[in-house]
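Asker: sharing a model that was predicted from the sequence below.
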Amino acid sequence: MPGHWSHTEAIQEVRERGEGFVWIGLHEPNQEQIQGIAETFGLHELAVEDAVHAHQRPKLERYDDTLFMVFRTVRYVEHDSPTTANEIVESGELMAFLGADFVITVRHGNHAGLAHLRRELDADPERMAAGPASVLHAIADHVVDHFLTVTERIEDDIDAMETEVFAPRTRVTSEQIYLFKREVLELRRAVLPLATPLRRLAEGYTRLVPDDVRSYFRNVHDHVTTVADRVAAFDELLTTLVDATLGKITLQLNSDMRKITAWAAIIAVPTALAGIYGMNFDYMPELQLRYGYPMIIGIILLICLTLYRVFRKKNWL
């Protein structure tokens, strides 16, 4: 319908015509901004409160003749190196109220806008003919596509980190890997809980989703399952990298301790002999020998050289 319409006028026009639906998009609304819309469309107060305050996990709830679905959106944050980045995954939230003749979306965060998605749907009247459920499917597919994109980029980062960890004289620490693991956990929180709501929609949870749209939700659910499996594999691989990093640190400490021990043993030889001949007794062997001093020095050098060669042969030095 061309022109400018208020939400009240739009829904009245749709219901008088008996065809079409209303799609309203909101970005981080406060209670006052959403209150009028909630009263017009009969939105449940608990769902409205969740939409305003956000910080929800992905879920699907049914209130009388209205569905309320929450998505966690993610965006890949560009960085120079995965071992130095403080943030890799930026998350947001997207809520959708679905009725028989309306869909209301509430977005939190500065990414995952739906303007281009609306243009794509407007250009495809056949999809729009399926009603508000087609919009909900398009949103779900859009969110999951971003999951796949972020997952592919994170996989490249993990490959680079794995190469760095096993490189000689690596500077990657376990703390850096834990930070990356925390970012993967952020992605996991967005992906895993979404599988259940999508499965319920694909299995006929509500009459608001026609049978011809349910199969599309099944396809989105398959994609989420694929992403969830990959994210779980990322978590296991990062745990392995942490163990490998700690193992390399332990090995390096053992190597350092061997070197310290070897040099301490070598230094102990002249220290012991100097201590013996520094006791100032009147009667001690070799004190009156003309070549006693160079002889003792030679003995010290010989013993130290022998110890050095022994430790080198054992790879302690």
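Answerer: Thanks, I have it. The shown structure was predicted, so the numbers you read here are calculated from the model rather than taken from an experiment. Numbers count the residues shown, from 1 in each chain.
Asker: please make it C-alpha for all contacts and neighbour counts, starting now.
Answerer: OK.
Asker: how much space between the one residue sitting closest to the centre of the chain and residue 148?
Answerer: With distances taken as CA atoms, centre = their mean, the residue of the chain nearest its centroid is residue 184 (1.9 Å). As judged by CA to CA, to the nearest Å, residue 184 and residue 148 stand 13 Å apart.
Asker: which parts of the stretch 1-150 of the chain are strands?
Answerer: Residue ranges of the strands in the stretch 1-150 of the chain, as given by DSSP state E, counting those that start in this stretch, are 22-27, 59-63, 66-76, 89-98, 102-108.
Asker: also this one, for the comparison:
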Amino acid sequence: MSTHNSPAKVPHPHPNVILELITYDRNNFAKYDDLDITTLLSKLEKDKVNWINIDGLNNQEVIDKVQEHFGLHYLLIDDVVADQRPKSEEFENHLFFTMKMLHRIEGMQIDYEQISFVLGPNYLISFQEKEGDLFEGFRGRIQQDVGKVRKKNADYLLYRLIDIITDSYYTVLDKIGDIIDDIEEDAYENPSTRSFNQIQQLKKEIIFLRKALYPLREAVGRIVKGESDFISDECIRYYSDVYDHIAHLIDSLDTYKDLTAGLLDIHINAMNTKMNEVMKVLTVISTIFMPLTFIVGVYGMNFRFMPELHWKYGYFAVWGVMAIIFFGMLAFFRRKKWF
């Protein structure tokens, strides 16, 4: 556990860190979002659910004080501040859970951040990498006492936040489905380097989602199996529902993975077809002009005795022969449906 000498109290949090505390029970609700970390920790109430949300991980003082107050293991803190695969891990006094939170997909890139949770008997700490999340509407529901959250404990609060994040995956996957449809249409009509690059970028994003969802299913599965002392039997069925959603997301993702691989085949085939058409036209043109070039080459030789050179109608006869050859070969290729 890290320890630091107590610094002087500051009136506001570090500009790179936003602190928020929500405390509630069936009859009471309070929210604090303009306090330094020391004052915020003093507002915790043992007989209520306490949700501490930390946006930004750049202030070591805040992290150290939270770690010291709740007795968090230093390995847990390392997982919070480092890029970590989704997982759940139980310590003596709390449960640690981390996952990827998807905000949106812009262009071909997913905007995401890592979010970590520490669940204790009457508290939940959420660590976010940057300002802004998916929970603003949910905070209003808590304040207005809509739904079950005010009647439940902190383990139910953790379930609701995980469920909200999981729902965001559906939004991103739906957008990926639309992108696949657009790329497929472009690949058929106008295959290009741009569509190829889009397919490659899409493959990278799908790989990222696989790395986010498969470990997440495993992490939630450990909770569903009843391996945590911090999740009540009553809440297990809620986590089981999240598990089913994640399994469905993985099935959809596997389908999109196959479709993306198919897109690459479509693109390659379309490019080959386009190239073949170009080569066919060039071959036809070259074939038509070969005999014409031969004729021109013959009469371009500088021999002294060439009978046609002194013939009155020689020039026009050569043009006539070349025209007959040209249109004859053109008709022949048309009949063979070569173009």
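Answerer: Received the coordinates, thanks. Being a predicted model, the structure only gives us computed values, none of them experimental.
Asker: returning to what we had before: and the strands of the stretch 1-150 of structure 1: which comes nearest residue 282 of structure 1?
Answerer: strand 89-98 (78.8 Å; CA to CA).
Asker: give me the element the corresponding residue of structure 2 for residue 302 of structure 1 is part of.
Answerer: Correspondence of residue 302 of structure 1 to structure 2, assessed by TM-score structural alignment: residue 324. Counting by DSSP states H and E, the element that carries residue 324 of structure 2 is helix 314-335.
Asker: mean shift of that helix relative to structure 1?
Answerer: With mean CA distance after the TM-score superposition for structure 1, helix 314-335 of structure 2 departs from structure 1 by a mean of 1.6 Å once superposed.
Asker: which helices and strands does that helix pack with?
Answerer: helix 233-299 (3 or more CA pairs under 8 Å, 6 or more residues apart in numbering; DSSP states H and E).
Asker: residues in structure 1 matched by the helix it packs on, start to end?
Answerer: Using TM-score structural alignment, helix 233-299 of structure 2 lines up with residues 211-277 of structure 1.
Asker: just stretch 164-173 of structure 2 next, same as before
Answerer: So stretch 164-173 of structure 2 sits over residues 142-151 in structure 1, by TM-score structural alignment.
Asker: how much does the matching stretch stray from structure 2?
Answerer: So stretch 142-151 of structure 1 averages 1.2 Å relative to structure 2 (mean CA distance after the TM-score superposition for structure 1).
Asker: what comes up buried for that stretch?
Answerer: Using 16 or more other CA atoms under 10 Å as the test for burial, stretch 142-151 of structure 1 gives 142-148, 150-151.
Asker: how far away is residue 216 of structure 2 from residue 97 of structure 2?
Answerer: For residue 216 of structure 2, the distance to residue 97 of structure 2 - CA to CA - is 10 Å.
Asker: joint contacts of these two?
Answerer: 86-87 (CA atoms under 8 Å, 6 or more residues apart in numbering).
Asker: can you verify my assumption that residue 94 of structure 2 contacts residue 155?
Answerer: No. Using CA atoms under 8 Å, residue 94 of structure 2 is not in contact with residue 155; the gap is 10.9 Å.
Asker: now do the shared contacts for these two.
Answerer: 119, 230.
Asker: can you give me the buried ones in stretch 81-95 of structure 2?
Answerer: 81, 84-89, 94-95.
Asker: for residue 132 of structure 2, state which of the residues you listed is nearest.
Answerer: Scanning the buried residues of stretch 81-95 of structure 2 for proximity to residue 132 of structure 2, where the rule is CA to CA, the winner is residue 81, at 17.3 Å.
Asker: shouldn't the closest one be in contact with residue 55?
Answerer: No. Applying CA under 8 Å, one finds residue 81 of structure 2 not in contact with residue 55, separated by 11.9 Å.
Asker: give me the common contacts of those two.
Answerer: In contact with both residue 81 of structure 2 and residue 55: no residue, using CA under 8 Å, 6+ apart.
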